[in-house]
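>>> next input, structure requested:
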Amino acid sequence: MPGQERSASRGYDIIGDIHGCAHTLVRLLDQMGYRKVNGVYEHPRRQAIFIGDIIDRGPRIREALHLVRDMVEHGSARIVMGNHEYNALGYCTRARPGSGKTFLREHNARHDRLIRETLEQFEHYPHEWNEFLEWFYTIPLFIDEPDFRAVHACWDSDLITKFKESQGGACIDDEFLHASAAIESFAGQVMDTLLRGTDLRLPPGVKITGKDGYVREFFRTKFWADNPITYADVVFQPDPLPEDVARRELTEAERSQLISYPASAPPVFVGHYWMEGEPAPLKHNVACIDFSAVKYGKLVAYRLDGERTLSRDKFVWVDVERPEQPDYPTSEDSVAR
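The predicted structure is shown next:
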């Protein structure tokens, strides 16, 4: 696909999770000097890199998908798959006879709620939605360039190397999608780790109820922690651990489950994690650019120009302001910063 290749001499603008905030995305692109040419946003010297999760939750999912796909097909952007695009493929793909399932991703109350806005906004455009589902297969799971890397949630070099060897590239196909429905399979581990991140099981009897009401027995972990000692050293999620749990020392077995990102590796960019506050690198070569735009946070980009050490002053963003009505977003009000 033309949008997946571009000269490394260009600057890159890596853009965080959009979740249907199309107006906010337009504000951010405008702020960074992208302009519409023949209906498609482009920059004369730079290329946008979308970190995935274009769909679900927000008010203008269809518009956001068209804008992003047009840029990718035109070559003014590239993209990696988010867990929400993967979830949509599973939700809308029928399982094979004998599998015991109707769809690859179960149609339960939680999954119905996560994709509700997307399906509602495409209700009168079913052919378009089917075309976007087909397009999702063309989205790579990762971008691996000499000067930077991008993946939605976690860079696991071993899994990525094995995936390249088995798939011959960075994209999944229908066979891999079906295989990934079994979480314990290689395909399941690839999709869960790269698109949702790594985790550790909480101590026996300990559970966390997240802000979304979902009760979890695992917590998400950093893939770049150096010599961690306690749970607090590796936790990486919006919901904090109870203080007594955060102070617990990691066992050797738990430490062996963690992965690390080498200090000598190219900068890697992720989204996914609902960050808050002022954007800054997590490590000299690791940055998260998801700052909860659809929850009235920030839509963030990092403007990369080949540097190996990431800098706080290379982040740009648009603040998303809450409309006066208290209900779930039906409009976006954003202020560039």
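
>>> please make it C-alpha for all contacts and neighbour counts, starting now.
Noted.

>>> how about Phe163, what does it touch?
Phe163 is in contact with Gly169, Ala170, Val190, counting by CA atoms under 8 Å, 6 or more residues apart in numbering.

>>> from these, pick the one nearest Ala48.
Ala170 (18.5 Å; CA to CA).

>>> count of residues packed around that closest one?
Counted with other CA atoms under 10 Å, residues neighbouring Ala170 total 19.

>>> ok, the nearest residue to it once chain neighbours are set aside - contacts?
Spatial nearest neighbour of Ala170, excluding adjacent residues (CA to CA, 6 or more residues apart in numbering): Pro140 at 4.8 Å. For Pro140, the contact set (CA under 8 Å, 6+ apart) comprises Ile79, Val80, Met81, Ala170, Cys171, Ile172.

>>> out of those residues, which are inside strands?
Among the contacts of Pro140, the members falling in strands are Ile79 (criterion: DSSP state E).

>>> highest neighbour count among the contacts of Pro140?
Ile79 (29 neighbours).

>>> hey, where'd the helices end up in the chain?
22-31, 61-74, 83-92, 109-121, 126-136, 157-167, 174-180, 186-196, 243-246, 252-257 (DSSP state H).

>>> make JSON lines from these and add distance to Asp226 to it.
Output for the helices of the chain, formatted as JSON lines (distance: least, CA to CA, whole Å):
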{"stretch": "helix 22-31", "distance to Asp226": "34"}
{"stretch": "helix 61-74", "distance to Asp226": "36"}
{"stretch": "helix 83-92", "distance to Asp226": "26"}
{"stretch": "helix 109-121", "distance to Asp226": "34"}
{"stretch": "helix 126-136", "distance to Asp226": "35"}
{"stretch": "helix 157-167", "distance to Asp226": "16"}
{"stretch": "helix 174-180", "distance to Asp226": "30"}
{"stretch": "helix 186-196", "distance to Asp226": "19"}
{"stretch": "helix 243-246", "distance to Asp226": "17"}
{"stretch": "helix 252-257", "distance to Asp226": "11"}
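
>>> how about the ones you listed, which one is nearest Val235?
Ranking the helices of the chain by proximity to Val235 (CA to CA) places helix 243-246 first, at 8.2 Å.

>>> report the two of the contacts of Pro140 separated the most.
Among the contacts of Pro140, Ile79 and Ile172 lie farthest apart (CA to CA), at 14.1 Å.

>>> next, the structure of the following sequence, for comparison with the previous one:
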Amino acid sequence: MASERSASRGYDIIGDIHGCAHTLEHLLRQMGYIKRHGVYQHPRRQAVFIGDIIDRGPRIREALHLVRDMVEHGSARIVMGNHEYNALGYCTRARPGSGQEFLREHNARHNRLIQETLEQFDHYPHEWNEFLEWFYTMPLFIEEEHFRAVHACWDEKLIRQFLESQGSACIDEDFLHASAALESFAGQVMDTLLRGTDLPLPDNMSIKSKDGYTRKFFRTKFWADNPRTYGDVVFQPDPLPEEVARQELSEKERREILRYPPDERPVFVGHYWMEGEPAPLKPNVACLDYSAVKYGKLVAYRLDDERELSRDKFVYVNVERPEMGSTPPTEDSVAR
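Take a look at the predicted model:
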């Protein structure tokens, strides 16, 4: 993709929002963004949203309007998250003969995940349809001279193949339909870039997650250096049983695990529900999802031209209970 970077511009890369609009306003103001003509702007910097604006949180509609206004006025950019992709599939009817009504099945789990979003747009159906169309304009990734951004995983081979086949970083409705088949190229692109890489649990094992979901696969680090055991590559909130974590990976599994080279430009992801104090995962890899909607932190990284990421470039706002009724600070009360 052609670089849009100017020498004086910095980027503020912001993690998963999930409807925490008030907290997002706090974070933007903390970083010196001022609301002018209804849109948050910074004189020298541009925000980059890492996706997952919708679902789960209390102010999804407000968050979408805030983010879209920034993107349309050039004060921000955005990549698609798996929740925006899920919404497209949930709201798009399958083609005749497919054997299903919608691309994303309307089962109990999927209904629950999108419930808050649909309820908050219940009286604004025209707006929701406009946002669904807007989701198609979100690229799956951003690649600049000094950084990369993708919601869950940077897979160089898949990204180059996708660009060659699509001609841009965005999907269209045909690609959405094709991606409903997970084993297809389209399905692999969307699953890997927006949800990450995974491995099956050994011996047909399954584990139940904190949210009651039974898992037979676990998400893996795409930046692990020389992993030897399952514990070296697992990357999800629910830990593996200790006996599984200690089990050695097979040579086939080790060969198949994706790696992000240490000499590549920094890459930023969200998606993974981190906890604790924000810090780089590696000198050139950072996750910015710190569980904002679970009363964690809404996190940004203030990137300039550095090739090695630094802990002191992370900024964040703790999400208080309730996100929900606090008033954003005035411009005079926040340091720029």
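
>>> TM-score for this pair?
Put the two chains on top of each other and the TM-score (TM-score structural alignment, normalised by the length of the second structure) is 0.95; 329 aligned residues with a CA RMSD of 1.6 Å.

>>> for the contacts of Phe163 of the first structure, which one is nearest Phe103 of the first structure?
Checking these against Phe103 of the first structure with CA to CA, the nearest one is Val190 at 19.8 Å.

>>> what's the neighbour count on the residue nearest to that closest one when sequence neighbours are not counted?
Leaving aside its chain neighbours, Val190 of the first structure sits nearest to Leu159 (6.3 Å; criterion: CA to CA, 6+ apart). Neighbour count for Leu159 of the first structure, taken as other CA under 10 Å: 17.

>>> what do you get for the one 5 residues further on?
When neighbours are counted by other CA under 10 Å, Lys164 of the first structure registers 12.

>>> what's the answer for Asp304 of the second structure, then?
For Asp304 of the second structure, the count of nearby residues is 17 (other CA under 10 Å).

>>> now do the contacts for the residue nearest to it when sequence neighbours are not counted.
Sequence neighbours aside, Gly10 is the residue nearest to Asp304 of the second structure in space, at 4.8 Å (criterion: CA to CA, 6+ apart). The neighbours of Gly10 of the second structure, taking CA under 8 Å, 6+ apart as the test, are Arg44, Arg45, Gln46, Arg302, Leu303, Asp304, Asp305.

>>> how about a cut-off of 10 Å?
Neighbouring residues of Gly10 of the second structure by CA atoms under 10 Å, 6 or more residues apart in numbering: Arg44, Arg45, Gln46, Ala47, Arg302, Leu303, Asp304, Asp305.

>>> so which of those residues hold up in the first structure?
Among those, the ones whose aligned partners also touch in the first structure (both residues aligned by TM-score structural alignment, their matches' CA atoms under 10 Å) are Arg44, Arg45, Gln46, Ala47, Arg302, Leu303, Asp304, Asp305.

>>> tell me the two of those residues that are most distant?
Among those, Ala47 and Asp305 lie farthest apart (CA to CA), at 15.1 Å.

>>> quick one, which of those two is more surrounded?
More crowded of Ala47 of the second structure and Asp305, by other CA under 10 Å: Ala47, with 26 against 14.

>>> run through the residues that contact that one.
10-14, 28, 33, 40-41, 67, 70-71, 74-78, 300-302.

>>> which of those are buried?
Buried subset of the contacts of Ala47 of the second structure (neighbour count, 16 or more other CA atoms under 10 Å): 10-14, 28, 33, 40-41, 67, 70-71, 75-78, 300-302.

>>> other SSEs contacting the lengthiest strand in the second structure?
Determined from DSSP E, the single longest strand within the second structure is strand 297-303. When contacts are defined as 3 or more CA pairs under 10 Å, 6 or more residues apart in numbering; DSSP states H and E, strand 297-303 of the second structure sits against strand 10-14, helix 21-30, strand 45-49, strand 285-287, strand 289-290, strand 314-318.

>>> tell me roughly how far the first one lies from the first structure on average.
What that stands for is strand 10-14 of the second structure. Superposed on the first structure, strand 10-14 of the second structure shows a mean distance to its aligned partners of 0.3 Å (mean CA distance after the TM-score superposition for the first structure).

>>> and the gap between Ala150 of the first structure and Pro228 of the first structure?
Distance of Ala150 of the first structure to Pro228 of the first structure, given as CA to CA, to the nearest Å: 24 Å.

>>> between the two, tell me which one has more neighbours.
Remark: of Ala150 of the first structure and Pro228, Ala150 carries more neighbours, 26 against 15, as counted by other CA under 10 Å.

>>> start to end distance for stretch 222-235 of the first structure?
This stretch, stretch 222-235 of the first structure, spans 6 Å end to end (CA to CA).

>>> tell me which residues in it are buried?
For stretch 222-235 of the first structure, by 16+ other CA under 10 Å, it's Lys222, Phe223, Trp224, Ala225, Ile229, Thr230, Tyr231, Ala232, Asp233, Val234, Val235.

>>> and for stretch 23-37 of the first structure?
Under the neighbour-count criterion of 16+ other CA under 10 Å, stretch 23-37 of the first structure has His23, Thr24, Leu25, Val26, Arg27, Leu28, Leu29, Asp30, Met32, Tyr34, Arg35 buried.

>>> check stretch 90-99 of the second structure too.
Neighbour count says stretch 90-99 of the second structure has Tyr90, Thr92, Ala94 buried, by 16+ other CA under 10 Å.

>>> run a quick neighbour tally on His37 of the second structure.
When neighbours are counted by other CA under 10 Å, His37 of the second structure registers 7.

>>> any idea how far it is from Glu105 of the second structure?
From His37 of the second structure across to Glu105 of the second structure, the span is 41 Å (CA to CA).

>>> same question, Val334 of the second structure
As for Val334 of the second structure, its distance to Glu105 of the second structure is 45 Å (criterion: CA to CA).

>>> now His43 of the first structure: closest residue in space, sequence neighbours ignored.
Tyr34 (4.6 Å).

>>> now do Ser311 of the first structure
Excluding its sequence neighbours, the residue lying closest to Ser311 of the first structure (CA to CA, 6+ apart) is Pro281, at 6.7 Å.

>>> which single one of the buried residues of stretch 90-99 of the second structure is nearest to Leu193 of the second structure?
The closest of the buried residues of stretch 90-99 of the second structure, once distances to Leu193 of the second structure are taken by CA to CA, is Tyr90, at 18.8 Å.
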